[in-house]
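Peer 1: just coords:
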């Protein structure tokens, strides 16, 4: 069944465009009704990032949930993984994170968590979608059964303690100079404080949110400022989170960027040595560099690939029993600790290795040489069918696979948000990769134009 509201990571769109107060209210009502199970007093925790539109959406969702009898516990600005953790910790029936992650301030979104702290299943989301557009007037709570709302104090301290407990109790970050970029987002308070409590010398920026500057020239999707700051301050390491802190990239002492693939390699190898991997391997996506797969194979570890999206990574982890997974973008899921990606907890695992090895970050986090990778986006007209299923395109892809002859990979996939086909190739011969990607892109352009 096609979806009207939910995408791969909740509901997301332009604030006061797609994401209106009316929609937020109805999502609150619909979600509350779907999860109103049993006769107990139901509760929902709601967190948000620092976008200006968060006030509007939060207030509307409070109205929606209380109108169907849910008590609402308001957390204020908190990282997405903190909301997931607190949903379980506070025995709530639901958790809500109001955020558009790494998007600019004028977007916003609604992420939903079940009582177990995991994002909702497809079936639950479809049930909510059907409720959103239904007449709910006869399903609302009676006057005496309306919900209450209150702000919860001390939640920042709870998340800080949770994050610190993912490290050995005796481990200290004393002696490390750390630059942290919080993207003017949800982690602007908790992460610098936690690093300071762990003993690091902390230089922070992206910690002055004004409602409009979240992810603006800062954060994990714009790490140039972090790279410059690390060099300027002669820091040992830089950490860049995104707007809701569920992803992370890092920077070494020379200002070089360390992406999610390298961070996964560090964590996987460390956990293998410590006997902490639940299975001999990790889960990643089709976009994960082949260099990582080869590196892991040399360690006797497998790499299970999924579709792009941390949701699909987590599904495979749960189904097959892996406890480490992630994406090149820095969504890293460590299921021993969290039910969703947690950029800060992932960064702490890397810092622990840095302290253990007592080596520069540039050496610790250069575990493999990435293979050259080329991506081209080919736009096509809506209504021209599916270019990737055309016989000519399939023929060109098959020919490209033969030319690579096992020395590279091709990924040809449609965008989930726009009429674009993304053609990615990687392999040992960069010139060959460039050629085959160009050939496939040209074939897609030809058939979509002819259609």
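Peer 2: Perfect, I can see it now. Source: prediction; values computed, not measured.
Peer 1: only C-alpha atoms from now on, for both contacts and neighbour counts.
Peer 2: OK.
Peer 1: quick one, strands of the stretch 201-350 of the chain?
Peer 2: Secondary structure of the stretch 201-350 of the chain (DSSP state E, counting those that start in this stretch): strands at 201-205, 237-241, 248-251, 257-258, 281-285, 302-306, 324-326, 332-334.
Peer 1: again, but for the stretch 1-150 of the chain
Peer 2: 11-14, 43-48, 71-77, 94-98, 107-113, 149-151.
Peer 1: need the next SSE after the last one, C-terminal direction.
Peer 2: Beyond strand 149-151 in the direction of the C-terminus, DSSP states H and E gives the next helix or strand as helix 155-164.
Peer 1: indicate which one of the strands of the stretch 1-150 of the chain is closest to residue 400.
Peer 2: strand 11-14 (36.3 Å; C-alpha to C-alpha).
Peer 1: give me the residues contacting that closest one.
Peer 2: Strand 11-14 has contacts (C-alpha atoms under 8 Å, 6 or more residues apart in numbering) with 5, 6, 18, 19, 100, 106, 107, 108, 109, 110, 111.
Peer 1: tell me who's in contact with the fourth one.
Peer 2: For residue 19, the contacting residues are 12, 13, 108, 109, taking C-alpha under 8 Å, 6+ apart as the criterion.
Peer 1: reformat the strands of the stretch 201-350 of the chain as TSV; add distance to residue 57 and mean neighbour count.
Peer 2: Formatted as TSV, the strands of the stretch 201-350 of the chain follow (distance: least, C-alpha to C-alpha, whole Å; neighbours: other C-alpha atoms under 10 Å):
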stretch	distance to residue 57	mean neighbour count
strand 201-205	27	19
strand 237-241	23	30
strand 248-251	26	29
strand 257-258	35	20
strand 281-285	32	25
strand 302-306	32	19
strand 324-326	29	28
strand 332-334	27	27
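Peer 1: how about those in a markdown table, adding distance to residue 133?
Peer 2: What follows is those, written out as a markdown table (distance: least, C-alpha to C-alpha, whole Å):
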| stretch | distance to residue 133 |
| --- | --- |
| strand 201-205 | 42 |
| strand 237-241 | 36 |
| strand 248-251 | 36 |
| strand 257-258 | 44 |
| strand 281-285 | 34 |
| strand 302-306 | 32 |
| strand 324-326 | 35 |
| strand 332-334 | 34 |
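Peer 1: take a look at this one as well, against the first:
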């Protein structure tokens, strides 16, 4: 049975519409607070946000919800999603909340929840909270409601934690780094961490105004970063998304480097030193076959999951793996973080750059990807993938790709989109297959 509020990454939608209203946010706070009120200790929730204009509204509504059921609230302000996960655990909070719609435009917002261990909630826990959102929550007497306070040193705590993942014997002296923070949650912490490690830092996307988050900046649009890398003759460019749990790099020749190449570099480096745990790494069905073939040649397995970093993390925890991620740039390094962390992943790549002495365009090109094409089709209702004509076109495409490629078709968990991806050894065939399916879906939708 489909869930009413939660998608693949928390609750997300357009501000003041559907589930993304102040009223629903308050009820989420009440339901989540009531669910995690266990034991006799003084209960605490930690709340962070990105830089969206609606963050103020959602933060206030969540504070009202949590305090009304007796939870104390700790506010950390604009902070990366992985920082909220880390601080939730280090401050012994019962639950953590990140107010963000990640890479989406400013008009969207979302609510991501973390348990006391810093991990995203299970499907079962989210279902229980959903029941509370639409139900009645018991409220305590007036003298037992919660209090709210803001802590000022959250950024410093996260910067220190991120820097601790960088080898003590290395520095970034002599490296010119352009970092694009997407006018989002990492606009202060990312440039500061890189500067403290010795880099010559050139910062983009560090002037948030509430509506410019992800607006022609960040990992979803690295064109400004590419131009700045060439203009300043930088050694490397780092692009984060709105909540900084995603990373895309640009090499010294302004070529984009995706999450597959980064996972390959990190996994092979860890295997070389014996730090790689399990028999391989975890990635999603979207990762390129070129990555799988490269790792296989190194004796490293690639275990695939459905799309979504939460599914990657679940598989990593179940199998004891410490490296995983997505082609889109969610890189999960379980030795250092409980969720994707763009800054920490970037620091591991920078450590390899320093130690290798190679230019970024050489180091970061770990394999030649097979031709891959992804297109999105927006739909307004119905079930276009259940249409008989669409099914027939998909079946024909699978036959044409049989033995030479892959086809992945799915609904987005955060937007009303059908995502159609194909890859194979024949770029022309890949393009024909994707275009044919997209046309069929448009007609059905």
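Peer 2: Looks like it arrived, so ask away. Computed from a prediction, not measured in an experiment: that's the story for all the values here.
Peer 1: any idea what the TM-score comes out to?
Peer 2: The TM-score (TM-score structural alignment, normalised by the length of the second structure) is 0.95; 444 aligned residues with a C-alpha RMSD of 1.8 Å.
Peer 1: follow-up on the earlier one: which among the strands of the stretch 201-350 of the first structure is found nearest to residue 426 of the first structure?
Peer 2: Across these, closest to residue 426 of the first structure is strand 281-285 (C-alpha to C-alpha), at 14.2 Å.
Peer 1: mean offset of that closest one relative to the second structure (after superposition)
Peer 2: On superposition with the second structure, the mean distance recorded for strand 281-285 of the first structure (mean C-alpha distance after the TM-score superposition for the first structure) is 1.0 Å.
Peer 1: show residues contacting that strand.
Peer 2: Here strand 281-285 of the first structure has contacts from 268, 296, 301-309, 313, 316-317, 322-327, using C-alpha under 8 Å, 6+ apart.
Peer 1: between the contacts of residue 19 of the first structure, which is nearest residue 82 of the first structure?
Peer 2: Using C-alpha to C-alpha, the contacts of residue 19 of the first structure come closest to residue 82 of the first structure at residue 109, 16.7 Å.
Peer 1: tell me how far that closest one lies from residue 156 of the first structure.
Peer 2: Going from residue 109 of the first structure to residue 156 of the first structure by C-alpha to C-alpha, to the nearest Å gives 22 Å.
Peer 1: and residue 205 of the first structure, by the same measure?
Peer 2: The spacing between residue 205 of the first structure and residue 156 of the first structure, counted by C-alpha to C-alpha, is 19 Å.
Peer 1: against which helices or strands is the longest helix anywhere in the first structure packed?
Peer 2: Secondary structure of the first structure read by DSSP state H shows that its longest helix is helix 430-450. Judged by 3 or more C-alpha pairs under 8 Å, 6 or more residues apart in numbering; DSSP states H and E, the packing partners of helix 430-450 of the first structure are strand 373-379, helix 391-404, strand 420-427.
Peer 1: out of these, which is the most enclosed?
Peer 2: Of those, the one with the most neighbours on average (mean count of other C-alpha atoms under 10 Å) is strand 420-427, at a mean of 22.
Peer 1: that one against the second structure, how far on average?
Peer 2: Averaged out, strand 420-427 of the first structure is 2.4 Å away (mean C-alpha distance after the TM-score superposition for the first structure).
Peer 1: sorry, back to before: now for the strands of the stretch 201-350 of the first structure, which one comes closest to residue 65 of the first structure?
Peer 2: Here strand 332-334 is closest among the strands of the stretch 201-350 of the first structure (C-alpha to C-alpha), at 29.4 Å.
Peer 1: what sits up against that closest one?
Peer 2: Residues contacting strand 332-334 of the first structure (C-alpha under 8 Å, 6+ apart): 246-248, 260, 264, 314, 323-326, 339-343, 346.
Peer 1: most surrounded residue in the residues you listed?
Peer 2: residue 247 (33 neighbours; other C-alpha atoms under 10 Å).
Peer 1: report the separation between that one and residue 143 of the first structure.
Peer 2: 42 Å.
Peer 1: with residue 97 of the first structure instead?
Peer 2: Residue 97 of the first structure is 27 Å from residue 143 of the first structure, by C-alpha to C-alpha.
Peer 1: what's the distance between residue 346 of the second structure and residue 295 of the second structure?
Peer 2: 20 Å.
Peer 1: isn't residue 263 of the first structure up against residue 350?
Peer 2: Yes. In this structure residue 263 of the first structure lies within contact range of residue 350 using C-alpha atoms under 8 Å: 7.1 Å.
Peer 1: the two: which has the busier surroundings?
Peer 2: Taking neighbours as other C-alpha under 10 Å, residue 263 of the first structure and residue 350 compare with residue 263 leading, 27 against 21.
Peer 1: residue 285 of the second structure touches residue 302, doesn't it?
Peer 2: No. Using C-alpha under 8 Å, residue 285 of the second structure makes no contact with residue 302, being 10.3 Å away.
Peer 1: residue 109 and residue 156 of the first structure: who's more crowded?
Peer 2: Neighbours were counted for residue 109 of the first structure and for residue 156 using other C-alpha under 10 Å; residue 109 has more, 25 against 22.
Peer 1: check contacts around the aligned residue in the second structure for the more buried one.
Peer 2: Aligned by TM-score structural alignment, residue 109 of the first structure pairs with residue 110 of the second structure. By C-alpha under 8 Å, 6+ apart, residue 110 of the second structure lies in contact with 10, 11, 12, 13, 20, 98, 99, 100, 101.
Peer 1: got the contact list for the last one?
Peer 2: Looking back up the chat, that one is residue 101 of the second structure. By C-alpha under 8 Å, 6+ apart, the neighbours of residue 101 of the second structure are 12, 13, 108, 109, 110, 111, 242, 243.
Peer 1: for the one helix or strand residue 177 of the second structure maps to, what is the distance to the chain centroid?
Peer 2: According to DSSP H and E, residue 177 of the second structure maps onto strand 176-180. Taking the mean of its C-alpha atoms, strand 176-180 of the second structure sits 20 Å from the chain's own mean (C-alpha atoms, centre = their mean, to the nearest Å).
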